[in-house]
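> Sequence and predicted structure below; questions after.
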Amino acid sequence: MSFERLPRSVCPRVYDIHLIPDLVSFTFEGTVGIQLDVTESVDHFLLNAAELTVTSCTYQSNDSKKSCVPTFSVDEEAETLLVKFESEMEPESGVLTIGFSGILNDQMRGFYRSKYTLNGEDRYAAVTQFESTDARRAFPCWDEPAHKSRFNITITAPSDRVVISNMPAIDTKEEGKSKTVKFDTTPIMSTYLVAFVIGEFDYVEKKTSDDRINVRVYVPVGKQDQGNFALEMASRTLPFYEKWFGIPYPLPKADLIAIPDFASGAMENWGLVTYRETALLVDEKSSSASTKQWVALVVAHELAHQWFGNLVTMEWWTHLWLNEGFASWMEYLATDVCYPEWQMWKQFVFQDMGSALALDALKSSHPIEVPVSNPSEIDEIFDDISYAKGSTVIRMLYSFLGEPAFKAGLHDYLVKHQYSNAYTEDLWDALGNASKKPVKEMMDTWTKQMGYPVITVTLLAPGKLKLVQNRFLASGVAEGDDAKPLWFVPVSIASDTSNDIHLMKERSIEVECPTSSWIKLNAEQTGFYRVRYASNELRTQLADAIASNKVTSVCDRLGVQNDAMALARAGIIPTVEALELIKAFRTETDFNVWKDLTSNLSSLLSLLRGTGNNSANIDAFGRSLYSIIAEQVGWESKASENALVPQLRSLVLRELGRYGDENTIKKANELFALYLEDESKLPADLRACVYGIVMQHGDESTYESMMSIFRRTDFQEEKERCARSLGAAADPALLQKTLEFALSPEIRAQDSVFVFCSVARNWRGKEIAWNFLTENWDKFQEMYRGGYLLNYLVKAVVSQFSSDTRSNEIQSFFEEKKYSSRALSQALETIKTNSSWMNRDAQNIMAWFAGN
């Protein structure tokens, strides 16, 4: 069905919404009065409504004071409500009043129900998730981001429930067992940012440093302590953003609330930010260091949206990255200021930049600015291109412009477009005017075309380099039409004596360089490109410098091995060349480098193990690689260690266990046995590591012990740790049991996908997971209703394979099921690159492991 955006002939100005949810029958009734302007002659209004029963409709003109009862009809497929008048009306203002009812669904979108347990009793909250096009499931509206309005919200709910919305309550009236809560008028904003929650919660609160904004964190009843970390982060972040943007936070309050059933990580509703529990709650005894970082980042991300997304909103979903890319960049900026000991920008290179480089190397990727012609396509662009690539190119631009010009341009952009909508070009204009640099010329090459370059560097003579840019693909250097794109690249060259920048717009340039003992392109990994050192002299010098600890930048060391493994996977260099480079990292001590190296190595080894290769030599190499750093960090924490060592310890000990180190396995079993008797015996930072090791090398009794921990805890982070560890089992029967558990009522729908993926990513479990997915496809479709979680699941399962035969089988299955998505296309492309990699290099790789 063709799609057209709603006409601009009618402009809503103020919504007066009254909703009455029934938490027993899971239904709701409502009315909405919409003050609107008719800007041209029309005989009908067209707005959005979905899964609603419209019961009445009246219109009253402000000019004539006359009311009429138009006819109306709902198009379920188009999700529209047509309001038809007997005759054409001239431009005027009026109020459209609609009565309706709906269902509190269990799909985690629109106005839905969320299950929780209190005092041993199952109960339900009513909550909202409207981004991107689900406000229409709660009330009829012009449900597009450019149709901004004000909102007056009134909720009638049980008197013993907490009722909150975007703005503070201004009136509450009790009547029997019910109460009606009226909220203050919102600022002008888009429908997808409206929110309301009805349930049972406690909260912690504090004012920001200037005593102006009241910040609250709503938590499950009796768990106020778990909200303190997020409260501290939020109350520090809001003033930081106010100062950085140069614009005050425009609301009197900022609420953050943990929702038991929540599909994504969080949602930036203006003044009422909703989170899944694991993205907001921190228990000082049971939360790991990585969870604290995750909570800090998500809190900072959503609060950045209060300016980027809420105050200034993209005009249409094509420009989604303006919201998500900037918030993803700002989250690191704010968290780094609040917790500098976490070294967040180093983690950014692995987390965001690494994810973006991997996805954008596929032909089935998409530009940052991707035309969205139908709302059904929106979910597919909430991915690592909009978020991670978006934030990475912003980081590159920030580095290129410098902070003063960047901040000035950003401030001008926000001021000019506040309470309105913007296009990507509006941002480039503001930054270009502030910096006097060719921002649009540069950034169009990064946002309007997909992909990125690999820069091949050749030493022409001492002190002189030749640089050539070509599009990088996971399948190799691009050819034909794929090879045509060029990028405006700020190329930085680091050495032991200097750091220089050259602007590269052409296919090939020659530049001067220091005549030093080593050089490294893309200093600090600020540029979104890969580097290939074509000259053997350059490669050898750089590897020697890394091995002798002369390359002091963590980001540079991380980038060198990341590029090498990507080039190997693409067939541009032999994989054994990349593995030889990895040997130079045996004495590495930084968590970020080890995290990235481990991820790259695991991807390779999973494919090798899954194609019948002998694992003994692989395991021996793994134990040798991780033994030095594992001995340094040990099992016990030390008072003098830096803030990232707890995560490093968990990582390297888990890898030693994965590679079969007997002492590590023995110690993990000892700690697990102690933990079963006394929870204080196993620090939170070691639990994921220990759980994974004991499950990999355990049996049915280990599995049951893990399930007992899962069932006795009411802390969601601990539940997730236990559930995900089940996928590490070696016994096929236990992996099958885990998949069945993932579809059981014991696992929330939002979490089951990650349990399932833990099996699929275990090389022993990928066949089992694929078979289970095909056998239960209808259940998964019903559970996720075509949302992004289903796409995530499909991609995670399918991309583990490396056989052209299996690729054809998978493609046939989904064609029969009439399922297609960008995620599936990317997974099928990944199978082909995996297959090419193994066919090309597997034999040489295994021979290398035999000798190392």
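On my side now, so go ahead.

> okay, CA-based contacts and neighbour counts for the rest of this
Fine.

> any idea how far the closest residue to Phe3 other than its chain neighbours is from Glu380?
Nearest residue to Phe3, sequence neighbours excluded (C-alpha to C-alpha, 6 or more residues apart in numbering): Asn374, at 5.8 Å. Per C-alpha to C-alpha, to the nearest Å, Asn374 is found 11 Å from Glu380.

> what do you get for Thr313?
Taking C-alpha to C-alpha, one finds Thr313 at 19 Å from Glu380.

> Over to Tyr784?
For Tyr784, the distance to Glu380 - C-alpha to C-alpha - is 14 Å.

> the more surrounded of those two?
Tyr784 (18 against 15; other C-alpha atoms under 10 Å).

> Return the residues in contact with that one.
Taking C-alpha atoms under 8 Å, 6 or more residues apart in numbering, we find Tyr784 in contact with Gln107, Ala749, Leu790.

> a strand runs through the first one, doesn't it?
No. Gln107 is assigned coil when assessed by DSSP: H, G, I helix; E, B strand; the rest coil, not a strand.

> Tell me, how many residues neighbour it?
Quick note: Gln107 (other C-alpha under 10 Å) scores 21 neighbours.

> Now do the contacts for it.
Per C-alpha under 8 Å, 6+ apart, neighbours of Gln107: Met783, Tyr784, Arg785.

> Would you reformat these as JSON lines and include secondary structure and distance to Ala523?
Below are these laid out as JSON lines (DSSP: H, G, I helix; E, B strand; the rest coil; distance: C-alpha to C-alpha, whole Å):
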{"residue": "Met783", "secondary structure": "helix", "distance to Ala523": "46"}
{"residue": "Tyr784", "secondary structure": "helix", "distance to Ala523": "43"}
{"residue": "Arg785", "secondary structure": "coil", "distance to Ala523": "44"}
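
> So which of the residues you listed is the closest to Leu604?
Using C-alpha to C-alpha, Tyr784 comes nearest to Leu604 of the contacts of Gln107, at 30.7 Å.

> Compute the distance between the closest one and Ser812, please.
Counting by C-alpha to C-alpha, the separation of Tyr784 from Ser812 is 22 Å.

> try Ala195
The separation that Ala195 has from Ser812, given C-alpha to C-alpha, amounts to 41 Å.

> which of these two has more neighbours?
Neighbours per residue (other C-alpha under 10 Å) separate Ala195 from Ser812, with Ala195 holding more: 26 against 12.

> The more buried one against Ser165, yeah?
Yes. Assessed by C-alpha atoms under 8 Å, Ala195 is found in contact with Ser165 at 5.6 Å.

> what's the longest helix seen in the chain packed up against?
Criterion DSSP state H: the longest helix present in the chain is helix 822-851. Judged by 3 or more C-alpha pairs under 8 Å, 6 or more residues apart in numbering; DSSP states H and E, the packing partners of helix 822-851 are helix 554-569, helix 575-583, helix 591-609, helix 616-633, helix 788-798, helix 804-816.

> dropping in the other structure now:
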Amino acid sequence: MSSPTSHPESRLPLNVKPTHYDLTIRTNLENQTFDGFVDAHLDILQDTSELTFNSSDLTLSRPSVYSEALASSIDVDTSITFNGERGRATVKLAKILPAGSKAKFKIAYEGKLLSNMTGYYKSVWDHDGKKDYYSLTQFEATSARRAFPCWDEPLLKATFSVTMISRANTINLSNMPVESEKVYSTGTDSSDNSLASSLAALSIGEVNDQWKITRFEKSPPMSTYLVAYANGVFEYLESSYTSPLSGKTRPLPTPNFVPLTQFALDVKAKTLPLYEKIFDIEYPLPKLDTLVASDFDAGAMENWGLITGRTSAFLVDPEKTDLAGKQNVAATQSHEVAHMWFGDIVTMKWWDNLYLNEGMMGEVIIIDKIFPEWNVHSDFIGTHLNAALLLDSKLSSHPIEVDVPDAEQIDQIFDSLSYSKAGSVLRMLANYVGEEVFLKGVSIYLKEHLYGNSITNDLWSGIAKASGTDVPEMMNNWVTEVGYPVIKVIEVEGGIHVRQDRFLESGPAEEKDNQTIWAVPLSLLSAGKDGKSTIDNSLILDTREKFIPLDTTKPYKLNANTTGVYRVLYSPDITAKISAEAAKVDSIFSLNNRIGLVLDSVALAKAGFSDTSSMFTLIDGLRGEKEYLVWHSISDGFAHVTNAWWENEEILDLSSEFVRVMYRPLVKRLGFEYPAGEHPSTTKLRTEVINVSAIRGDEEVIKELQSRFNHLIETGDDSRIPPDLEAITYRIAVKHGGREQWEFVKGINEAGKTPTSRIAAIRALGHTQDLNIAKETLDYMWAKAKDQDFHYFFFGLSNNTKTKRLLRSYVFENYDKITARFAGNSLYKYLIQGSIGSFSSEKDAQDIEEFFKDKDNSKYDMVLAQSLDGIRARAKWCERSTVELKQWLENWKKRSGGA
């Protein structure tokens, strides 16, 4: 794996280290510019005659250096050398700064407030019929250098004293609380001659009462990507919490979008004291803001003391936001608060250990304590674990701890492996050692590296101290090697024989790709003579094969509660017994086990380890299932079938008929209304079965949704469309309607009451069956959509069998202008992926390869390779299973009488 020295050409020199920044920023919202100066306090680690630091898209001037050892300023070559490819600048010194000394480096900078959602940028707030601009930062991973010259690597932590200069009628925000604030007038600010002279150098001139100076308290040591500031006419809602460790009370404001921020604010106030308890470390800053932004590249960002994020990540209308939207906001807020410890107090040394920031399970553990009725531990399986297993089953996958030699690749590793697989691996470890012991180990890890940086073995060391387990021996392959195993189970005399091999979605791995032996916690669930189940968490498969004594006449299952990061393949006779047990009302297989059984059956069928008909047989046997999360896993399986056979009308028609018959009793039982006070799992099950039934062509469901939408068009009254049915109602209206419905949904996007309404409308626009209207959708997207919303348009168009080729052609024809607009954003890779990732033939794979063969794909090469792997895996599935699947579905139709 990489380290700060393993790729010296892509890292900053180690001759100096910043210890403190005095950072001044002047924001001019009217001119959409910013400027300022940096005073960087440096430790000189080696004799040096030049300073190399990071800077991109900035104009730099007036560099100066003062050496404490020489007790004088040093002449600096004012012709600064730039390396644009590396985002670096170098100034040469007339004298050598001696090792072991200290120096101060001062430099002025200026830049433009662009709308590119990176660095220090502008955002537009539409309200009361007018547009207001405000500015904010998004620095992760390497964009602090776009806002001010700095040493922009996570290992190079320093303290920050931020001063912001802005129009007097605006509000300034930064990581720390305001220390002082005053209007600046030239010639009267004798309290700070240095600042006054610097302002004069910036040509601020006669400012009178137009400008003000806001000074913020000095921060703890932190990495540059966590520095944050914002300026604008903000509104806010405020709360507070009292630390359970010290009794201190801290304010928790949420600037902007005041009416919809209460829910996220309440979640923040509840999560902070819980994190303090589980980590046994008090939140160290005096406040924690959340800034909700109208234009935001990522979902949200954990800047220390100033969380930022897009509207859909934080805004909830209690009357108009569906349950899924509320759950997303709660999980996002909790995730970002967890970062205040995991990532902010202790930060990875380099981006190859990104998962040490992103892979924590805090949002699951904590949200479960706040909303136990949401069943987030079980939900984790169908979301995070399944997403991780799907991505990691590709030959083009990468390890959790992945080599990232330069900035071009960093954005690409913010994926399901750094987040979901990392979280799943840690969840597996927590199950093995026990959650309480695991969290104690995490606390040890954090305390031993407070305000510092860490690597994987530091975390393993903390958990090992708490558990007494040789954690590195058990866990290293899970983070340093690509992939995960499939455990094959065969019954033999006296027990079972188990074998591990690497699982690939394309089929059994060749020997060259099957070299890793993982230490696999088998978590064996078995029934005793009394019929009660027990779980043995002590079994570890750390060899290729092993015999396990077991009474196989009683029900049993590996990977109890689906806590392991692997698939389990049983022989057909064992599968039949497990399926029968899972279908029982009083089954010993818990909800988590049944979710895992369904997800494994789909993945094993897709990869050719089992027949696709066996997947349908298992699902067919679960008709009596009552739990939403099992049905959600079943729906996910049907979606995989559709994604593979989307051009085979015969298979689509037969499978859709099977789905309609299976889901119809649930629709009739649950209806279309959402009574107050019902259990969340019932709410989500109703939403699930109506969604799937409508998409699969259930005429009664479609008519009901159309009726509700028509009422909205005719009266303007949306009360007949529950928030949880908003997305599917808009989608069906557009799909089965014409221009009138499309125009109306477009209007909802432009004037929707909540972020979830607008996103639902955007996705729905892509489901038109009229190619002329689809082309208008693309034109509308390019001309009117915010950059942050493009991927929602792509989601809709790529999930529409009538338009997915149109979308691909559009991207290929407009590749250069799309690249020019998005190449600097993390969304760029998702646009490429969304335009190519949904196909399922070898010809499509070849056509895509041909188009991209001469393109600079350095910003999306991972998702390109992953998309191609997925296309070819689906093509193999179709080639292998079409005849078998058609025969099973035809036989089912004869037995059941069809729809």
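Sure thing, it's come through. Everything quoted here is computed from the prediction, not taken from an experiment.

> one step back: and the residue nearest to Phe3 of structure 1, how many neighbours?
13.

> for it, what are its contacts?
Neighbours of Asn374 of structure 1 in contact, by C-alpha under 8 Å, 6+ apart: Ser2, Phe3, Glu4.

> aligned partner of it in structure 2?
Counting by TM-score structural alignment, Asn374 of structure 1 corresponds to Asp406 in structure 2.

> any idea how far its match is from Leu12 of structure 2?
Using C-alpha to C-alpha, we find Asp406 of structure 2 at a distance of 11 Å from Leu12 of structure 2.

> Now do the same contact list for the equivalent of His417 of structure 1 over in structure 2.
Using TM-score structural alignment as the criterion, the counterpart of His417 of structure 1 in structure 2 is His449. The contact partners of His449 of structure 2, taken as C-alpha under 8 Å, 6+ apart, are Val346.

> For His449 of structure 2, give its distance to Met117 of structure 2.
32 Å.

> what about Lys853 of structure 2, neighbour count?
Lys853 of structure 2 has 9 nearby residues by other C-alpha under 10 Å.

> let me fix that: Ile385 of structure 1
A total of 29 residues lie near Ile385 of structure 1 under the criterion other C-alpha under 10 Å.

> Alignment lookup: it to structure 2.
Using TM-score structural alignment, the equivalent of Ile385 of structure 1 in structure 2 is Leu417.

> residues touching its match, list them.
By C-alpha under 8 Å, 6+ apart, the contact list for Leu417 of structure 2 reads Ala388, Leu391, Asp392, His398, Pro399, Ile400.

> which of these also appear as contacts in structure 1?
By both residues aligned by TM-score structural alignment, their matches' C-alpha atoms under 8 Å, these still in contact after alignment to structure 1 are Ala388, Leu391, Asp392, His398, Pro399, Ile400.

> Would you mind checking those residues for buried ones?
Ala388, Leu391, Asp392, His398, Pro399, Ile400 (16 or more other C-alpha atoms under 10 Å).

> residues near the residue lying closest to the fifth one once chain neighbours are set aside, how many?
Looking back up the chat, that one is Pro399 of structure 2. Of all residues not flanking Pro399 of structure 2 in the chain, Val482 sits nearest, at 4.2 Å (C-alpha to C-alpha, 6+ apart). Residues near Val482 of structure 2, counting by other C-alpha under 10 Å, number 22.

> What does Val482 of structure 2 correspond to in structure 1?
Under the alignment (TM-score structural alignment), Val482 of structure 2 maps onto Met450 of structure 1.

> Can you give me every residue that contacts its match?
Applying C-alpha under 8 Å, 6+ apart, we find Met450 of structure 1 in contact with Asp360, Ser365, His366, Pro367, Ile368.

> again, only using 7 Å
Shown in contact with Met450 of structure 1 (C-alpha atoms under 7 Å, 6 or more residues apart in numbering): Asp360, Ser365, His366, Pro367.

> On the three-state scheme, it is what?
Applying three-state DSSP: Met450 of structure 1 is coil.

> try Trp487 of structure 1
Following three-state DSSP, we place Trp487 of structure 1 in the coil state.

> Please enumerate the strands of the stretch 401-550 of structure 1.
Using DSSP state E, counting those that start in this stretch, the strands of the stretch 401-550 of structure 1 run over 420-422, 453-461, 464-473, 476-477, 489-495, 499-504, 508-512, 519-521, 530-533.

> What is the mean deviation of the fourth one from its aligned residues in structure 2?
In other words, strand 476-477 of structure 1. Strand 476-477 of structure 1, aligned to structure 2 and superposed, deviates on average by 1.5 Å (mean C-alpha distance after the TM-score superposition for structure 1).

> What range does that strand cover in structure 2?
Aligned using TM-score structural alignment, strand 476-477 of structure 1 spans residues 507-508 in structure 2.

> Name the residues that touch the matching stretch?
Contact with stretch 507-508 of structure 2 is made by Ala607, Gly608, Phe609, as judged by C-alpha under 7 Å, 6+ apart.

> Just to be sure, which of the buried ones among the kept ones among the contacts of Leu417 of structure 2 are found in helices?
Of the positions in these, Ala388, Leu391, Asp392 sit in helices, assigned by DSSP H.

> Spatially, which residue comes closest to the aligned partner of the last one in structure 1, not counting chain neighbours?
Same thing as Asp392 of structure 2. Under the alignment (TM-score structural alignment), Asp392 of structure 2 pairs with Asp360 in structure 1. Spatial nearest neighbour of Asp360 of structure 1, chain neighbours left out: Gly451 (5.1 Å); criterion: C-alpha to C-alpha, 6+ apart.

> From what I see, the one you found and Ala361 are in contact.
Yes. Using C-alpha atoms under 7 Å, Gly451 of structure 1 is in contact with Ala361, at 6.0 Å.

> Would you mind telling me which of those two has the busier surroundings?
Gly451 (31 against 22).

> List the buried residues in stretch 754-765 of structure 1.
Phe754, Val755, Phe756, Cys757, Ser758, Val759, Ala760, Arg761, Asn762, Trp763, Arg764, Gly765.

> Export those as TSV, with columns for distance to Met695 of structure 1 and secondary structure.
Converted to TSV, the buried residues of stretch 754-765 of structure 1 look like this (distance: C-alpha to C-alpha, whole Å; DSSP: H, G, I helix; E, B strand; the rest coil):
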residue	distance to Met695 of structure 1	secondary structure
Phe754	17	helix
Val755	14	helix
Phe756	15	helix
Cys757	16	helix
Ser758	12	helix
Val759	12	helix
Ala760	15	helix
Arg761	15	coil
Asn762	12	coil
Trp763	15	coil
Arg764	13	coil
Gly765	13	coil
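
> Kind regards, and thank you for your time.
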